[in-house]
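Engineer: here is a sequence together with a model predicted from it:
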Amino acid sequence: MQKTVLNDCHRRSGARMVDFGGWEMPLHYGSQIEEHHAVRRDAGMFDVSHMCAVDIEGDDAAAFLRRLIANNIDKLKVSGKALYSAMLNEDGGVIDDLIVYFFDDRNYRMVINAGTAEKDLAWMGARLDDRQLAVTLTARRQGAGALAMIAVQGPNARQKVWDALPGCRAACEPLKPFFAAVSGELLIARTGYTGEDGYEIALPADQADGLWQALAAAGVRPCGLGARDTLRLEAGMNLYGQDMDETVSPLDAGLAWTVDLLAPRDFVGKTALLAKPRRHQFLGLVLRDRGVLRAHQRVISSHGDGEITSGSFSPTMQQAIALARLPLAVAIGDSVEVAIRDKLLAARVVKPCFVRNGNILV
């Protein structure tokens, strides 16, 4: 398995390590539930250095991204602004979901998922070869330019980052959500994957251990993949490989808001999306009966069957919740049944954001 630069740090902290897409990563440091609550109520930090930052530079960088991703980078006008989108294949399936940061028309940074990084880079390289564009792609994973990434999330996350890194406050305190700022060698983005406020910090890999220790001294709790998954599920955020993949259209995965079909520009997969309109809704479920919701369970409605894509027990709500692809005629508030082994359990259909900023929304 591959290891992040913080691997020894996790082991010193007593983390239970697991294989996550070929990376040895912390599942938890003793209590997944306590880590989840720490993020909802105070501040927690995650090692996300397994994700891959790719610098996209050159005279044709903007033209390359206009063609590569489904969202429209022409929306990016202010340096530091971020955009969430997806790379699609020619059939309109999702190769990966990602974030692009804009610095100027020649300089962007894309953050892609760990498990898809090699596939993504090969796809991007092939698209460059197709059009002979003046663009350089630099994956910031190895060598002198390697980056680590630490996400600090929770209602007190920003203050505790300023306590640990007092020199960064002037640059990052004014940031609005989905903006980033450079502070010395750090790129600090007001983004996250938990439904809470906070920062995602990219920094030289050899500085990661020091920052992790400084954040811990400031009262930020180390958190693992277990809490990260329940937090993102409560926030209604997709996980690549479960909620979408290369066989699933973003229109069927609740990602229509990340696709710009109106602008005249063409992008890979646009023709397929126009030819194959949305076939499913992507909605949330709250289980009314006792049980646990899991991926691939069948959902039975009066309008036909659907399928759960992600499910778990919500520590904040103390109920089982899920994300699901359902027939288009299903409405929020409807009652459905979930087939769990030999039983049909009742569930309620809700808007797929269960918890945000510590508040239960359903």
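Structural biologist: Good, I have the coordinates.
Engineer: only C-alpha atoms for contact and neighbour calcs from this point on.
Structural biologist: Fine.
Engineer: give me the longest helix you can find in this protein.
Structural biologist: When the chain is parsed with DSSP state H, its longest helix is helix 117-131.
Engineer: what packs against that one?
Structural biologist: Identification of packing neighbours for helix 117-131 by 3 or more CA pairs under 8 Å, 6 or more residues apart in numbering; DSSP states H and E yields helix 61-68.
Engineer: and the comparison structure, right after this:
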Amino acid sequence: MLKKTILNAAHRALNARMVDFGGWDMPVNYGSQIEEHNAVRTDCGMFDVSHMCPVDVVGADCRAFLSRLVANDVAKLTVSGKALYSAMLNEAGGVIDDLIIYFLTDTRFRIVVNAGTAEKDLAWMQAKAAEWKMDVTLTQRRDGDNALGIIAVQGPNARAKVWSVLPQAKAAIADLKPFFAAEVDQYFIASTGYTGEDGYEIMMPAAEADSLWNALKDAGVAPCGLGARDTLRLEAGMNLYGQDMDETVSPLDAGLAWTVAMKDERDFVGRAALAANGQQQQFLGLVLLDKGVLRGHQKVITQQGDGEITSGTFSPTLQQSIALARLPLNVQIGDEVSVDIRGKLLKAKVTKPVFARNGKAVQ
């Protein structure tokens, strides 16, 4: 049986097209995926992301625990509300999950992990806490009496729309910088989006999610499904766990070297493997020059050797097919390569792995 978020009935009331997304019954669109995509780029849209799993980390050893657990350095978190993006690695240097860590106090952090990896992630974290004899308590906030709903509101008008619906929060969140969060009454409001647009991710008690969703809809915020979420994140060059990385892929080969802090002597799970293996491939963008659609697992043929597309789609903003790909280290931005699409070799140009941000194409 598929799992359902607290907003499942709201999606069905809007006649959303529902699909099985990693065991969750989720809306892929509410009519037009392209219109939903464009709403976020030009105005404002919202996504139900309550299938994501917040995990509260509480205890005297929070910092020491997280310092060893993830590849980025939580020592960077010195201001309450600041967030950090990182990969959590296995001993071989593969990505167990990519996640966001919010610093609240020295004894209280919040982590948000991906929907499909939540049980695995929590088991891994608990095992490491026990192995290292750390004074931390890990509490998932997706299921049960203390569950949280999560609604992402994204787009150039997202802030104003949220302020109109939650006027009591405006003073605390109006000037919220990217990758920060604020706690306002029962709301946890963050600026850590996944679309390349401005906006907020709002966590609230699950019982409050339906009323907030409807209030945002009444304020003119367009409901958006997983289809638009994927084209938006791909245009913004943002990785998707399970497609662009997994437990067999190093963050160095997934374009996430910037999230790996190895300049100091801090030990973390997977560090030794990263140091020993180094970077094997580079993570770059592709824009298709011929007619066709780029998709995951298509072979990319370059003069330096073969690579592979990890995510591909048609970009509504660029009106061209785009992709993220792992390519040989000597491939250069601007190179022309070939992509094998059902036996036909089509031309593509290598680009930086960001295609659109803030409503505009950047390629």
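Structural biologist: Everything's here; your move. If you're wondering where the values come from, they're calculated on a predicted model, not measured in any experiment.
Engineer: drop the TM-score for these two in here.
Structural biologist: Comparison of the two superposed chains (TM-score structural alignment, normalised by the length of the first structure) gives a TM-score of 0.99, and 362 aligned residues with a CA RMSD of 0.5 Å.
Engineer: if we can go back for a sec, mind listing what's buried in the longest helix of the first structure?
Structural biologist: Using 16 or more other CA atoms under 10 Å as the test for burial, helix 117-131 of the first structure gives 117, 120, 121, 123, 124, 127, 128.
Engineer: what sits against residue 52 of the first structure?
Structural biologist: Going by CA atoms under 8 Å, 6 or more residues apart in numbering, residue 52 of the first structure touches 111, 112, 113, 114, 117, 139, 140, 141.
Engineer: any idea which element residue 182 of the first structure lies in?
Structural biologist: Using DSSP states H and E, residue 182 of the first structure maps to strand 180-183.
Engineer: helix or strand next in line after that strand, which one?
Structural biologist: Following strand 180-183 of the first structure toward the C-terminus (DSSP H and E): strand 186-189.
Engineer: quick one: that next one to the second structure mean distance?
Structural biologist: Here the mean offset of strand 186-189 of the first structure against the second structure after fitting is 0.4 Å, by mean CA distance after the TM-score superposition for the first structure.
Engineer: which helices and strands sit right next to the helix or strand just after that strand?
Structural biologist: Following strand 186-189 of the first structure in sequence order, the next helix or strand is strand 198-204 (DSSP H and E). Contact analysis of strand 198-204 of the first structure by 3+ CA pairs under 8 Å, 6+ apart lists strand 147-153, helix 157-164, strand 186-189 as its packing neighbours.
Engineer: check how far strand 198-204 of the first structure sits from its aligned residues in the second structure, on average.
Structural biologist: Mean deviation of strand 198-204 of the first structure relative to the second structure after superposition (mean CA distance after the TM-score superposition for the first structure): 0.4 Å.
Engineer: contacts for that strand?
Structural biologist: Contacting residues not belonging to strand 198-204 of the first structure are listed as 145-158, 185-192 [CA under 8 Å, 6+ apart].
Engineer: same thing but at 6 Å, please
Structural biologist: 147-154, 157-158, 186-191 (CA atoms under 6 Å, 6 or more residues apart in numbering).
Engineer: and those residues, which is closest to residue 15 of the first structure?
Structural biologist: Closest approach between the contacts of strand 198-204 of the first structure and residue 15 of the first structure, by CA to CA: residue 150, at 16.2 Å.
Engineer: what's the neighbour count on the closest one?
Structural biologist: Counted with other CA atoms under 10 Å, residues neighbouring residue 150 of the first structure total 20.
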